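*Asks:* coords please:
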Amino acid sequence: MFTYDIYEPIGRKEGETFPVIYALHGFGGDELDVPGILEIMMDRYVVVALRGKVEYGPSYGFYHMATEGEPDAKEIHEVSKQVLQFIADINKKYDTIQTANTFLIGFDQGAIVTLDLMLRYGGEISGAALLSSRFLSYTENLPKNLLLQNKPFFVGHGTEDIVVPIEEAERLTRFLKTLSTNVEFHSFFTAHNLKEAEEDELEIWLDKLVQSRVQKK
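*Replies:* Predicted structure coming up:
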């Protein structure tokens, strides 16, 4: 089980349920990082923020960084399986959660774990946002998941990011478009961090998805 914080809408009525967002932080962060850009959505979404299990001083990561080259794909896959099980457990534990509307938002390392989870098990998730993510070469060699054909993806990246150049996000977007017909790319005038502008775009994206899913019922 991951250490986590959960934010349930204040003033909710008895028996009321809400879509859920699982937030995964980046290298050197913790469970407090991503919820900061989701605050304006907390009146109508349950937000669950995970903490990675790898300790880096006072902060955390989801997997070990490589001294050179790419991180270990097997370790990333193991973490994505753990996150998937965690989601299943939390969705059962809290009766405020609409399990049919389960979304992932990952930043940096959290985005890489999110992508691995989506590529392997994405049929169980309603949509995913990948923020400031690297594009690891092993992902291109994974079996094609046909359940991702119409799955919504949001790719967000800073134009001034020198940690992970925006070209990686562009490459990630091109790759995702070979799997899904529902991929959006958003760039922001920022470095390797999260800004309010992303919050606004994510809010629009999520609200539109939830509304469209309600209308289809």
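
*Asks:* going forward, measure contacts and count neighbours with C-alpha atoms only.
*Replies:* Fine.

*Asks:* Now do the buried residues in the longest strand along the chain.
*Replies:* The longest strand of the chain (DSSP state E) is strand 97-107. Across strand 97-107, burial judged by 16 or more other CA atoms under 10 Å covers 97, 98, 99, 101, 102, 103, 104, 105, 106, 107.

*Asks:* ok, then the element right after that strand?
*Replies:* Next in sequence after strand 97-107, counting helices and strands by DSSP states H and E, comes helix 109-121.

*Asks:* Any chance you could list what contacts that following helix?
*Replies:* With contact meaning CA atoms under 8 Å, 6 or more residues apart in numbering, helix 109-121 is reached by 23-27, 61-63, 76-77, 79-81, 83-84, 104-106, 125, 128-135, 139, 142, 144-145, 148.

*Asks:* ok, back up a step: and of the buried residues of strand 97-107, the nearest to residue 192?
*Replies:* For these, the minimum distance to residue 192 (CA to CA) is 9.5 Å, reached by residue 107.

*Asks:* so what's that closest one up against?
*Replies:* Contact analysis of residue 107 by CA under 8 Å, 6+ apart lists 24, 25, 26, 34, 130, 131, 132, 133.

*Asks:* Just the buried ones among those, please.
*Replies:* 24, 25, 26, 34, 130, 131, 132, 133.

*Asks:* and the two most separated of these?
*Replies:* Largest separation among the buried ones among the contacts of residue 107 by CA to CA: 34 and 133, giving 13.9 Å.

*Asks:* so where do the strands sit in this protein?
*Replies:* Using DSSP E, the strands assigned to the chain run over residues 4-7, 18-24, 46-50, 54-56, 59-61, 97-107, 127-131, 153-158, 183-188.

*Asks:* helices or strands next to the last one in the packing?
*Replies:* What it means is strand 183-188. strand 153-158, helix 166-176 (3 or more CA pairs under 8 Å, 6 or more residues apart in numbering; DSSP states H and E).

*Asks:* which residues are in contact with that strand?
*Replies:* Defining contact as CA under 8 Å, 6+ apart, one finds that strand 183-188 is touched by 152-159, 170, 173, 176-177, 197-198.

*Asks:* ok, 7 Å please
*Replies:* Contact with strand 183-188 is made by 152, 153, 154, 155, 156, 157, 158, 159, 173, 176, 177, as judged by CA atoms under 7 Å, 6 or more residues apart in numbering.

*Asks:* Residue 135 against residue 166, yeah?
*Replies:* No: the pair residue 135 / residue 166 is not scored as a contact, 10.4 Å apart, by CA atoms under 7 Å.

*Asks:* Contact partners for the residue sitting nearest the centre point of the chain?
*Replies:* The C-alpha lying nearest the average C-alpha coordinate of the chain belongs to residue 105 (CA atoms, centre = their mean; 2.3 Å). Residues near residue 105 by CA under 7 Å, 6+ apart: 21, 22, 23, 24, 128, 129, 130.

*Asks:* Would you do the same for the sequence below? I want to compare the two.
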Amino acid sequence: MTENAQPKLPVSVRSAQWAGPDSIATEVSGLIHYVRLPENATADRRVPLVVLSHGWAGDETAMWVFARLVPPGTAIVAPRAPRELPHYGGYFWFDYTPYQRTAEPQSLAEAVSTLRRFVQAMPELYPVDPRRVVLVGFSQGAMVSNALAMTHPQLMRGVASLAGAAVSLPPSLPPVDSLAGFPVFIAHGTEDEMVPPVAARETRDWFARLGANVTYGEYPIGHKMNSAAMRDLQHWLSQVIGDTDFQ
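*Replies:* So this is what the prediction gives:
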């Protein structure tokens, strides 16, 4: 697939619009993406937003399996990571050494900056409430979402890390001193060989030391989510986003 080609969403996903490489939305936000807005969303009635960030070798279609877990009346946006995998297909956020669980500092800093710009642009482009933005990431998408949460938590109401981890932050990305009460959801497979469970436990502890309100779950699966994890995520999202019927 070339950068200019529009990838197709699952047939179960309806009413999502693609912001391709030539769109104003991509120019402003910095990333190609799919977006789905509730019918009642207007500039005078802004709605919550869930940002779905895919993992290594995914694209802006990969995370829509989680769309059904998002509370009704919530906007959903799924960006395409900025870096292309020429030999594998798909896209990725930053250079990462899996077995050492380390991120290349410069590429991680660039990825966090890119995601920050994207999140900040959403209320400019769409009728979404900047006070009710929740990030949901899978694998490497969780890593960059976690990094943004640890450095710029004011941009979101909470973060969900699925089969992901918190990677060491370079000096250019110092974490905040406190995440007191900040909602964090972590779901991880006990049989995950790509991102080992110990990485999720360390992530839980890192967030907890900063004072975050961490909801943590391990499940008898590999590098994926099962129905139990999906139910737990759905419950957490409903709590964090809250009532979507508001002015």
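
*Asks:* For the contacts of strand 183-188 of structure 1, which two are the farthest from each other?
*Replies:* Taking CA to CA, the two most distant members of these are 152 and 159; they sit 22.5 Å apart.

*Asks:* which of these two has more neighbours?
*Replies:* Legend: neighbour count by other CA atoms under 10 Å for residue 152 of structure 1 and residue 159, higher for residue 152 (21 against 18).

*Asks:* Just tell me what that one corresponds to in structure 2.
*Replies:* Residue pairing (TM-score structural alignment): residue 152 of structure 1 is matched to residue 183 of structure 2.

*Asks:* again with residue 177 of structure 1
*Replies:* Match for residue 177 of structure 1 (TM-score structural alignment): residue 208.

*Asks:* What's the separation between its match and residue 157 of structure 2?
*Replies:* Distance of residue 208 of structure 2 to residue 157 of structure 2, given as CA to CA, to the nearest Å: 16 Å.

*Asks:* who's more crowded, the two?
*Replies:* The neighbour comparison of residue 208 of structure 2 against residue 157 (other CA under 10 Å) goes to residue 157, with 21 against 18.

*Asks:* can you pull the contacts of the aligned partner of that one in structure 1?
*Replies:* Using TM-score structural alignment, the equivalent of residue 157 of structure 2 in structure 1 is residue 126. The contact partners of residue 126 of structure 1, taken as CA under 7 Å, 6+ apart, are 101, 102, 103.

*Asks:* Could you check how far the closest residue in space to residue 176 of structure 2 that isn't next to it in sequence is from residue 237 of structure 2?
*Replies:* Nearest residue to residue 176 of structure 2, sequence neighbours excluded (CA to CA, 6 or more residues apart in numbering): residue 151, at 5.5 Å. Distance from residue 151 of structure 2 to residue 237 of structure 2, counting by CA to CA: 21 Å.

*Asks:* more neighbours, the two?
*Replies:* residue 237 (22 against 19).

*Asks:* roughly how far apart are whichever residue in structure 1 pairs up with that one and residue 212 of structure 1?
*Replies:* Counting by TM-score structural alignment, residue 237 of structure 2 lines up with residue 206 in structure 1. Per CA to CA, residue 206 of structure 1 is found 10 Å from residue 212 of structure 1.

*Asks:* Same check on residue 129 of structure 1?
*Replies:* Distance from residue 129 of structure 1 to residue 212 of structure 1, by CA to CA: 17 Å.

*Asks:* Between those two, which has more neighbouring residues?
*Replies:* Neighbour count, other CA under 10 Å: between residue 129 of structure 1 and residue 212, residue 129 has more, with 26 against 11.

*Asks:* Pretty sure that one sits against residue 108.
*Replies:* No: assessed by CA under 7 Å, residue 129 of structure 1 is found out of contact with residue 108, at 11.1 Å.

*Asks:* and whichever residue in structure 1 pairs up with residue 94 of structure 2, what does it touch?
*Replies:* In structure 1, the residue paired with residue 94 of structure 2 is residue 63, using TM-score structural alignment. Going by CA under 7 Å, 6+ apart, residue 63 of structure 1 touches 54, 75, 76.

*Asks:* I'd like to know how far residue 63 of structure 1 sits from residue 103 of structure 1.
*Replies:* Counting by CA to CA, the gap from residue 63 of structure 1 to residue 103 of structure 1 is 21 Å.

*Asks:* now residue 75 of structure 1
*Replies:* 22 Å.

*Asks:* Quick one: neighbours of the residue mapped onto residue 114 of structure 1 from structure 2, just the number.
*Replies:* Structural alignment (TM-score structural alignment) places residue 114 of structure 1 against residue 145 in structure 2. Residues near residue 145 of structure 2, counting by other CA under 10 Å, number 31.

*Asks:* same question, residue 74 of structure 1
*Replies:* Residue 74 of structure 1, neighbours per other CA under 10 Å, totals 9.

*Asks:* What does it correspond to in structure 2?
*Replies:* Residue 74 of structure 1 maps onto residue 106 in structure 2, by TM-score structural alignment.

*Asks:* ok, now how distant is the nearest residue to that match once chain neighbours are set aside from residue 199 of structure 2?
*Replies:* Spatial nearest neighbour of residue 106 of structure 2, chain neighbours left out: residue 170 (7.9 Å); criterion: CA to CA, 6+ apart. Residue 170 of structure 2 sits 18 Å away from residue 199 of structure 2, going by CA to CA.

*Asks:* likewise residue 72 of structure 2?
*Replies:* Distance from residue 72 of structure 2 to residue 199 of structure 2, by CA to CA: 32 Å.

*Asks:* Looking at these two, which one has more neighbours?
*Replies:* Counting neighbours by other CA under 10 Å for residue 72 of structure 2 and for residue 199 shows that residue 199 has the greater number, 17 against 14.

*Asks:* Structure 1: which residue goes with the more buried one?
*Replies:* That one, residue 199 of structure 2, aligns with residue 168 by TM-score structural alignment.

*Asks:* List the contacts of its match.
*Replies:* Listed by CA under 7 Å, 6+ apart, the contact set of residue 168 of structure 1 reads 134, 135.
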